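Chemist: no sequence on hand, only this structure:
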């Protein structure tokens, strides 16, 4: 390396951050958005990433990208349950991450490594950080409500407080209102012990970190954040969301986004379109797809429906029901993947039918769009319950996918007074989010504190 460049780095005291995202869509984007925010504050950013679902470096020309092997085939990546994949990645990534990080430490091209920021599910990074004597900060990508719920479940299970209502899924859990038994986060896996090990390792790794960043904001989750802060004390909790707003839309889609839908939206009446997308990993069966199709057709509402390859269980693609296209040709658009934040921000969109992944839920709130909720797994059931019963900016399809209920729910959301009231409430939350990002707002101040803290390391 040129000696003058070394001197320049030393004079500027460049702070070099290494970030490690989990290779799932809902985890990659928040981490890269965080990196974008910190780069704007003067930090040098290196992204160490797995070969599987690797980010596109051309989307982030100011970052340095370093791949590591993960031992996963494409087939296994799409067929294993998510918790098993996380467990595998924690086993296979430790050694290559250690090796790549060691080389970065010895190579001063980007400045000495100040700190590593990793997805909280990568608990193996605790051992690596300890070995290399590097500070470590974690990023959590779920809602504060989900983390507060999980902490409460530890206590409830240990004290036998769930056993009485185990067979009553609609029963409320008094200790964690407004949740019911059936709203408990679903961490399904082929190995029942996988989640227990992962949760224990995560908690241990969290309590040894220097800080915990969350993609949420006080104006939305103040009560849940208070509980999480108490549970994680004395580890500083830094709520500085919504990250996608802070980072001016930085994203890395694992699927090709179809921007042609934006021209179609331009032709629609304001707040008339319901946008349907169940995320990058959820799948439904063919029968459910047909019920959704006829519910949309019979609702008489304009719609933009994302049907990505693989979204129908066991099929790359299936034909839509006979007669559906003829009935909806003038008011419907179906695409394989959408530029979601731009779609939700479009004035023609008046509702979002979602699986309630946290990124999707947060984006809908921050763009002022009420929701129709069909949660699938992980934290989505908690998020959906908060959308419908705490923030009251949406409603949940409680009985699965049935065309009559779908038709009725869409009309309630899009044209009835109930939907208009939700639209007013979600607009207030949108305003709260914007205030949090402004100078003096809670997320703004959290970012400034994080920058000062890292600079002091």
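Modeler: Now that the structure is in, tell me what you want to look at. Not measured: the values here are computed from a predicted model.

Chemist: only C-alpha atoms from now on, for both contacts and neighbour counts.
Modeler: Noted.

Chemist: and the helices in the stretch 151-300 of the chain, which stretches?
Modeler: Per DSSP state H, counting those that start in this stretch, the stretch 151-300 of the chain carries helices over the ranges 192-207, 218-232, 243-246, 260-266, 286-299.

Chemist: which one, of these, ends up nearest to residue 370?
Modeler: helix 218-232 (14.7 Å; C-alpha to C-alpha).

Chemist: between helix 192-207 and that closest one, find me the angle.
Modeler: Inter-element angle recorded for helix 218-232 and helix 192-207: 100 degrees (by axes from the mean of the first three to the mean of the last three C-alpha atoms, to 10 degrees).

Chemist: second structure for comparison follows:
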């Protein structure tokens, strides 16, 4: 670690949003800043801190200047059970509204902390547009942390600007996204609900994007070798400076223990069972299936997945959220059948994804196309079956399938908010089996696998000293240091 005098050392506050897809990469980025000699404070609430505190304590013991500053979440005031402070813990739309109210209630307290701590820079999640004003009051830069891909940001920008979907006869009619270097076709149904129909979130998004243009710059958990065309397009179109510093998960979670504990506060049960099962399989023979932390598929869809996997004939390891297990004898019968035939392994509720993806037996992944899962799969050099559900996931699918050419779409048709998924199966067993066979056993998949491996190698080089993501971070920190020195000079003159 670089030692610097107190006056020169940068003091940066990170403010993550309490949802795994936002919080995990921001915490990893904060840890990366600390490993480059920055004094880092992460502001969060107790239940959220408990999911990553072990990693922060470990970094601190290794001599890095990093800490969490915990503020109480107003659970009782908004009517939430104790410990429910993260979007992943909610079970209804009403609870989501209460979490949002609780987050907004913390704003004044966080503003006071900014003033007390006198940081040199704020790195805040895109969903906190008000922090651009906080930084302006303090006369310091605010960096906007974007939790998805450049491709997504560019595609959504051009769709909002040109509104090509508004000129169509039906929601299933295809249109080309204007302004992109590749021909990308989508349907209106694949766009976010708040783009298709104006609602409260549409106004909030406008405030978010307005704060983006007034920020010092944006941080992306991406890398030049992955989507350099779109990195360039973003800067030229939006006129906002950006720094790609990813994949941050690969930078920080190198040991097995870090991979196992990332973003989780409970000890993993029955590790030996699934690990022994994986160890018994041939290299690249197992398909991993996971839909992330938020998505809870209906029972009918889980049964279609089970039958699709069985009909594909390929070996699999599948993570299912625990809520789906209660009283579900058909899935338990399927689990027992797979156990006996040694064709499949089910992990209920949560699994150490980084550890599993890096196992030599894994040959591909069925993913909901969350940006973190895509980057983690890429870092492991794995091709994907793409099954987007909501938000940016349909854009990310287009990047994986049409631009990078390392994915097979399962045929997901409608972008539905994750709390609004109905009871019917959206994707049929035949389509699931077909996509799995194509990914795991076809001639075309060999080329996909080669491309995915190449990107996996690039993802490792980019974060090493001299790599583009490493250099970007160094350049950003140098820029922030010179700004700090300028402010100090102005104060003394």
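Modeler: Happy to help now that I have it. Quick caveat, the model's predicted, so the values are computed rather than measured.

Chemist: same list (the helices of the stretch 151-300 of structure 1) but as JSON lines, adding mean neighbour count and distance to residue 141 of structure 1.
Modeler: Shown next, in JSON lines, are the helices of the stretch 151-300 of structure 1 (neighbours: other C-alpha atoms under 10 Å; distance: least, C-alpha to C-alpha, whole Å):
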{"stretch": "helix 192-207", "mean neighbour count": "15", "distance to residue 141 of structure 1": "13"}
{"stretch": "helix 218-232", "mean neighbour count": "17", "distance to residue 141 of structure 1": "14"}
{"stretch": "helix 243-246", "mean neighbour count": "22", "distance to residue 141 of structure 1": "10"}
{"stretch": "helix 260-266", "mean neighbour count": "14", "distance to residue 141 of structure 1": "28"}
{"stretch": "helix 286-299", "mean neighbour count": "20", "distance to residue 141 of structure 1": "29"}
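
Chemist: and residue 437 of structure 1, which of the ones you listed is closest to it?
Modeler: Going by C-alpha to C-alpha, the one of the helices of the stretch 151-300 of structure 1 nearest residue 437 of structure 1 is helix 243-246, 7.1 Å.

Chemist: what's that closest one aligned against in structure 2?
Modeler: Mapped onto structure 2 using TM-score structural alignment, helix 243-246 of structure 1 covers residues 248-251.

Chemist: cool, and stretch 22-41 of structure 1?
Modeler: Going by TM-score structural alignment: stretch 22-41 of structure 1 matches residues 17-36.

Chemist: cool, and stretch 215-230 of structure 1?
Modeler: Taking TM-score structural alignment, stretch 215-230 of structure 1 hits residues 221-236 over in structure 2.

Chemist: what about the matching stretch, distance to the chain center?
Modeler: 17 Å (C-alpha atoms, centre = their mean, to the nearest Å).

Chemist: swap in stretch 49-57 of structure 2?
Modeler: 18 Å.

Chemist: ditto for stretch 21-41 of structure 1
Modeler: With C-alpha atoms, centre = their mean, you get 11 Å for stretch 21-41 of structure 1.

Chemist: same thing with stretch 118-128 of structure 2?
Modeler: Computed by C-alpha atoms, centre = their mean, the separation of stretch 118-128 of structure 2 from the middle of its chain amounts to 19 Å.

Chemist: which residues in structure 2 does the lengthiest helix in structure 1 align to?
Modeler: Across structure 1, the helix with the greatest residue count (assigned by DSSP state H) is helix 417-437. The alignment of helix 417-437 of structure 1 onto structure 2 (TM-score structural alignment) covers residues 443-463.

Chemist: and that stretch, what's buried?
Modeler: 445, 448-449, 451-453, 455-456, 458-463 (16 or more other C-alpha atoms under 10 Å).

Chemist: what sits up against it?
Modeler: 223, 225-226, 245-247, 250-251, 378-383, 404-407, 438-439, 467-470 (C-alpha atoms under 8 Å, 6 or more residues apart in numbering).
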